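> Sequence below, structure please.
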Amino acid sequence: MPRPPSDRPVRIADAALELIATSGLHAVTHRAIDSHLGYPQGTTSYYARTRAELLTRATELLAERFDAKIDVTALDDVRTDDEAIAVIVGMMRRLQDAESDQIAHYVLLIELRKDPELAALLGAASPARRAMHRMTAQLIERCGYTDAEEHASGLLALLSGLMLARLTGNQQVPVESAVATFWGGMRRPVRP
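Just a heads-up that it's a prediction; the model follows:
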């Protein structure tokens, strides 16, 4: 009878993300992950031969988790500004709940910015970021605002800044009031 697939590749990628979040990218080595997981030496090397492969797996896992957090929003029910703001604030709270992943995300964004392949998994052109941009633009359009694409970019930049402020200052950031203030500054079309 064949052996069931191992969950080790996911556990290894998760351990890499934990090490990145707690100790920085330099801490991610095959030996450190084996030690962190209590695996025999060489186990991580079996599943990810190189450090680049290890970082790729960790980055892919992070992108999957990010997708899962933003994909749960139903836009069809949104009719008002308050409902749209609530959707965005809810999404931001789900992302904040995964603090370790967010720290790893920012570390990877900075450290891997010159690696086109890995940066593409997390940066502005990543599938998750594009999906978040589309969702935000749709919310803005549903509420009758012009320049939805431009406003979505600005709102996502604001959210990114709020997340970074929270992570670096260990402070509560007024997400709802910041989003409501941004939302209130958008333009609606002039009706003739």
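
> When you work out contacts or count neighbours from here on, use the C-alpha atoms and nothing else.
Will do.

> Can you tell me what sits against the helix ranked longest in the chain?
When the chain is parsed with DSSP state H, its longest helix is helix 148-169. Applying CA atoms under 8 Å, 6 or more residues apart in numbering, the contact partners of helix 148-169 are 92, 96, 99, 102-103, 133-134, 136-138, 140-141, 171-173, 175, 179, 182, 186.

> following it, which helix or strand shows up next?
helix 175-184 (DSSP states H and E).

> how far is that following helix from where the chain is centred?
20 Å (CA atoms, centre = their mean, to the nearest Å).

> relative orientation of that helix and helix 148-169 in degrees?
On the basis of axes from the mean of the first three to the mean of the last three CA atoms, to 10 degrees, helix 175-184 is oriented at 150 degrees to helix 148-169.

> packing partners for helix 175-184?
helix 81-97, helix 148-169 (3 or more CA pairs under 8 Å, 6 or more residues apart in numbering; DSSP states H and E).

> how about this one, so we can line them up?
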Amino acid sequence: MAHRRSRRDLICEAALELAAEGGNHALTHQAIDARLGLARGSTSYYYRTRRALVSAAVAHLTARSRERFHAVVPSAPPSSIDEAAGVIAAELEMLLGERRRDVLARYALMADVFGDDELRADLASCLFSRPAASALMDALGAADATGAAGDLVGLLEGLVFDVAIGARVFDPGTSPAESLRVPVRRWIEALVGRH
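Reported below is the predicted structural model:
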């Protein structure tokens, strides 16, 4: 029996699609109603205010991201820098490929959460896990695993932005994971303190 998604899930999915396609200004209650073929005011019934709608979209994106993360990341942290670089590069390739919509929606929603510390923190942590990065840095022997994890997440955030919206392009004939593995490996080596 196929799982039937709830109306709230459908609204959140539509919100992410609209934000990814047209930026935060494209995300309105009326646009979601139109996208889903709902009667006017249906989205407002579930999420009265824009903040409630954005909050639900961020929570939905975060839950999706965590599910995907746990489905692809090994249960134990990688034991070598090469293995770690491969796992991270594969995750980045997924974010920039099949999950590109989520990445673009996240960037679009940033304008909405700027003055809201709670939503900003939720959105900031929805694609990368600092605790997982800290466990990885600890497993690889970093002297300051927490600091190294923060730096790694910051570097990965910049790399994702550069590929998704910036000027970085991949060499023809090379998969994104192969291209991403090189800088990720360099960063991990530097953060762990091995050269």
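
> Can you give me the TM-score here?
The TM-score (TM-score structural alignment, normalised by the length of the first structure) is 0.83; 181 aligned residues with a CA RMSD of 2.3 Å.

> And the residue nearest the centre of the first structure, how far from residue 166 of the first structure?
Geometric centre of the first structure, nearest residue: residue 66, 4.3 Å, by CA atoms, centre = their mean. Using CA to CA, to the nearest Å, we find residue 66 of the first structure at a distance of 18 Å from residue 166 of the first structure.

> and what of residue 48 of the first structure?
33 Å.

> on that earlier part again, in PyMOL, select just the buried ones from the contacts of helix 148-169 of the first structure.
To isolate the buried ones among the contacts of helix 148-169 of the first structure in PyMOL, judged by 16 or more other CA atoms under 10 Å, type:
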select buried, resi 92+96+102+103+133+134+136+137+138+140+141+175+179
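
> Show residues contacting the longest helix anywhere in the second structure.
Scanning the second structure for the helix with the most residues, using DSSP H, yields helix 50-72. Outside helix 50-72 of the second structure, the residues within contact range by CA under 8 Å, 6+ apart are 9, 12-13, 15-16, 28-29, 47, 91, 102, 106, 109, 112, 119, 122-123, 125-127.

> so residue 118 of the first structure makes contact with residue 105?
No - Residue 118 of the first structure is not in contact with residue 105 according to CA atoms under 8 Å; the separation is 11.6 Å.

> circling back: buried stuff in the longest helix of the first structure?
In helix 148-169 of the first structure, counting by 16+ other CA under 10 Å, buried: 148-149, 151-153, 155-156, 158-159, 162-164, 166-167.

> Confirm for me that residue 24 of the first structure is in contact with residue 108.
No - using CA under 8 Å, residue 24 of the first structure is not in contact with residue 108; the gap is 9.1 Å.

> which one of those two has more residues nearby?
residue 108 (24 against 17; other CA atoms under 10 Å).

> residues in contact with that one?
Residue 108 of the first structure is in contact with 25, 59, 119, counting by CA under 8 Å, 6+ apart.
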